[in-house]
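Asks: What follows is a protein structure lacking sequence information:
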């Protein structure tokens, strides 16, 4: 009779421990996006029948706000259940053998049996559930998780304190909620592409929108070496000829060099000036028809820049480096292309001036334009299992080569890295 008691205690502990293990693993694999899809339906964030936006239940919001604390609160009773299973199985074997005390045989058999049971019900099953139904498990047992969190609230404080100490010792920066959600969304997008729900173009567009707030002017600007402009002392004939050859309707005007930009020439302003019968050619001065130039630091985010350009009603800005020199030029078109991809108008040349990365998979050889960004080059080099190192010291392939070699390489020179 006593043996049956220990058996029932073991079975009850196994059942409760299995549930707690499944909930704990599900909490670790929980995704806010997937949880909102489950609770609100596919039209996440759509208004309900009363016209108000749907929200997650308070219990689920509380769990998402403090996942580590709630996970720790579930772990304590789970450990207690596992210990109870081990003890009950050992005592059950003792009573089955009819011996007065636990010996080596009973202890060995009991612990082996308990270990297998706990592994199956506390590891294998919870991982399978978390992989396929983590959000459903959390929704079903949210009431229990909240109750345990309240019961073990001192433990949650201890966990938060310990986590903060470990984070500081590891030197990890605090990750705000917005950044965490951004990382989670990007991960979800990549997973959707792997599963075939999104094509590459859609993935790139979504990623560009998500990363829009953190993208800087430096990442999208036209570099200084590719800027075409006029010197403000140029005569009318030189300006006319350059205007005919220009591929843009807004052209920088500088004094002596690009570090001293004095304004921007809108070709329509020049055309209007010519039609209206401006002063004689000998009296022509570009400064008379220039518009003020806008300068922004190259570290400014694209989102902030777009807001500034719209407020000032200008289409072009000059990016400056930390020393005040001109680092590059950025336009509203560049910002739009960051999200939607290359937009080529009728005035741009047909040939593709994008830095090329040509990879030969058979010979495992790649020909790369020095202007190509490291990220773009690595995307193409994946096909031959190669990757160029990334660093804050360079952005382009040319920058990597020059920095690594410590000089501008001669034609045909080889770099081993």
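Replies: Cool, got the structure. What you see is a predicted model, and the numbers here were worked out from it, not measured in a lab.

Asks: contacts, neighbours, all on C-alpha from now
Replies: Noted.

Asks: Would you map the helices across the stretch 1-150 of the chain?
Replies: 2-28, 32-40, 58-65, 67-97, 104-119, 125-140, 142-151 (DSSP state H, counting those that start in this stretch).

Asks: and here's the other structure:
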């Protein structure tokens, strides 16, 4: 009887220990561990081995945990059957049923929930406590790990999974945390932090979020004379222009200003059209990921893409400069002096926003999580959100409160919201005020 109890207690402790180790290893900060390794603290070689063999560590812990839990269930079952047999309490079936219930409670509560919760909250501290035991268990279990990993790969192969990947050495959240701390401690400047954050956000954005919308596109009609085209170039200051036939939904090419300028001379006929100077346009859907588009434009050595909507109409355009600005911030050249600022400070609690400001940028400006802020809305810009909230084209002076933020329409140009006064208010009530 005592032997059974001692063995059961030992196996429960082993199960809890292994579960805690598993959570600690997966949750512990890779940044702190690598700093510890770089400082060559005691045990740094073992820590280095564990970080470079994450799949072996996890597989070892899962195997040992499975063996221990099976042994625990078997032991409890044997104990209950013997107890029932000696005392003529009931049938073997009843004993087996009770053993399943008891062993399950032990394994789930004491062997899983409690130790994993402890490991989750104290992962960084416990990693350095468990490092020797983790290393020892992983090292002596390597033959068994190799055997079971090989068997696993055999069963996974039909599903197209050829490699079992381990844990990332550093997660994105850890890198973001490191960037924030570095800025707070003065290691990097605010602009550098924004640039690094832009890299993280770059892979999550789609074309429609950053494109120049159709209404802001400067296009040239097919058949326009060279003289008229040069006048447009002087007034607008762009280096490339989409060219359309009949209407803007039918883009037939891209005009590069340098192609025209290189052919100008004393004998140039300014009455001829630009049609022979067009280059092929590159079209992309508005839902395309911008990181994929950036790679495509690089590979094709293109500078501009025409964005089309789901119906095939022209939704806007996007340039390499627009893509780069998502990382490095606004790039202003000699032609940008009169460009409207998307955000202008007003006072301590207010600022003036352009309707073209993207909701992702707006959410960051007002310290909101983007997904929480849009809350089911599909609009991409501040103007789009305000149209949806008002349910109409608002007039100058009208106000609305959304997510505890007051929006006052300052300037409307036709059907376009040009300027909005944004003021942070208390509360989170949504209402429309005239």
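Replies: That came through, no problem. Note that the coordinates shown come from a computational prediction; the quantities given were computed from them, not determined experimentally.

Asks: sorry, back to before: and of the helices of the stretch 1-150 of the first structure, who's closest to residue 238 of the first structure?
Replies: Closest of these to residue 238 of the first structure is helix 32-40, at 58.9 Å (criterion: CA to CA).

Asks: Quick check: buried residues in that closest one?
Replies: Residues of helix 32-40 of the first structure classed as buried: 32, 34-36, 39-40 (neighbour count, 16 or more other CA atoms under 10 Å).

Asks: what does stretch 173-191 of the second structure give?
Replies: Going by 16+ other CA under 10 Å, stretch 173-191 of the second structure has these buried residues: 175, 179-180, 183.

Asks: With secondary structure as extra columns, can I get the residues you listed in TSV?
Replies: Below are these laid out as TSV (DSSP: H, G, I helix; E, B strand; the rest coil):
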residue	secondary structure
175	helix
179	helix
180	helix
183	helix
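
Asks: now the residues you listed as JSON lines including distance to residue 409 of the second structure?
Replies: Shown next, in JSON lines, are those (distance: CA to CA, whole Å):
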{"residue": "175", "distance to residue 409 of the second structure": "39"}
{"residue": "179", "distance to residue 409 of the second structure": "36"}
{"residue": "180", "distance to residue 409 of the second structure": "34"}
{"residue": "183", "distance to residue 409 of the second structure": "35"}
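
Asks: Looking at these, which is nearest residue 122 of the second structure?
Replies: residue 175 (20.0 Å).

Asks: Looking for the alignment partner of that closest one in the first structure.
Replies: Alignment note: residue 175 of the second structure maps to residue 189 in the first structure; criterion TM-score structural alignment.

Asks: Please name the residues that touch its match.
Replies: Residue 189 of the first structure makes contact with 198, 203, 206-207 under the criterion CA atoms under 8 Å, 6 or more residues apart in numbering.

Asks: how about stretch 216-233 of the second structure: buried residues?
Replies: With burial defined by 16+ other CA under 10 Å, the residues of stretch 216-233 of the second structure counted as buried are 217, 219-222, 225-226, 229, 232.

Asks: Now, those that are in helices?
Replies: Among these, the members falling in helices (DSSP state H) are 226, 229, 232.

Asks: Look up how far residue 233 of the second structure lies from residue 257 of the second structure.
Replies: 8 Å (CA to CA, to the nearest Å).

Asks: Find residues that contact each of the two.
Replies: Common neighbours of residue 257 of the second structure and residue 233 (CA under 8 Å, 6+ apart) are residue 239.

Asks: Out of the buried residues of helix 32-40 of the first structure, which comes closest to residue 331 of the first structure?
Replies: Closest approach to residue 331 of the first structure among the buried residues of helix 32-40 of the first structure (CA to CA): residue 32, at 36.3 Å.

Asks: Isn't residue 65 of the second structure up against residue 15?
Replies: Yes: the criterion here is CA atoms under 8 Å, and residue 65 of the second structure meets it with residue 15 at 5.9 Å.

Asks: And those two? Which one has more around it.
Replies: More crowded of residue 65 of the second structure and residue 15, by other CA atoms under 10 Å: residue 15, with 27 against 22.

Asks: Okay, the more buried one and residue 304 of the second structure: tell me how far apart.
Replies: Applying CA to CA, the value for residue 15 of the second structure to residue 304 of the second structure is 59 Å.

Asks: likewise residue 257 of the second structure?
Replies: Taken as CA to CA, the span from residue 257 of the second structure to residue 304 of the second structure is 13 Å.

Asks: so what sits against both of those two?
Replies: Common neighbours of residue 257 of the second structure and residue 304 (criterion: CA under 8 Å, 6+ apart): residue 240.

Asks: Of these two, which one has the most company?
Replies: A direct count of neighbours by other CA under 10 Å for residue 257 of the second structure and residue 304 places residue 304 higher, at 20 against 17.

Asks: follow-up on the earlier one: need the contacts of residue 189 of the first structure in TSV with secondary structure, can you?
Replies: Converted to TSV, the contacts of residue 189 of the first structure look like this (three-state DSSP):
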residue	secondary structure
198	coil
203	helix
206	helix
207	helix
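
Asks: Mark which of the residues you listed are buried, thanks.
Replies: Buried among the contacts of residue 189 of the first structure (16+ other CA under 10 Å): 203, 206-207.

Asks: Can you add distance to residue 141 of the first structure and give those back as TSV?
Replies: As requested, these are exported to TSV (distance: CA to CA, whole Å):
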residue	distance to residue 141 of the first structure
203	34
206	34
207	34
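
Asks: I'd like to know which of these is nearest to residue 263 of the first structure.
Replies: Of all those, residue 263 of the first structure sits closest to residue 207, with 34.8 Å by CA to CA.

Asks: Contact partners for the closest one?
Replies: For residue 207 of the first structure, the contacting residues are 186, 189, by CA under 8 Å, 6+ apart.

Asks: can you tell me what part of the second structure stretch 162-170 of the first structure aligns to?
Replies: With TM-score structural alignment applied, stretch 162-170 of the first structure matches no range in the second structure.

Asks: which ones are touching the aligned residue in the second structure for residue 315 of the first structure?
Replies: Structural alignment (TM-score structural alignment) places residue 315 of the first structure against residue 303 in the second structure. Going by CA under 8 Å, 6+ apart, residue 303 of the second structure touches 297, 319-320.

Asks: Residue in the second structure paired with residue 393 of the first structure?
Replies: Mapped onto the second structure by TM-score structural alignment, residue 393 of the first structure lines up with residue 378.

Asks: Would you mind measuring from its match to residue 362 of the second structure?
Replies: Computed as CA to CA, the residue 378 of the second structure to residue 362 of the second structure distance reads 15 Å.

Asks: And those two? Which one has more around it.
Replies: Taking other CA under 10 Å, residue 378 of the second structure and residue 362 do not tie; residue 362 has more neighbours (18 against 10).
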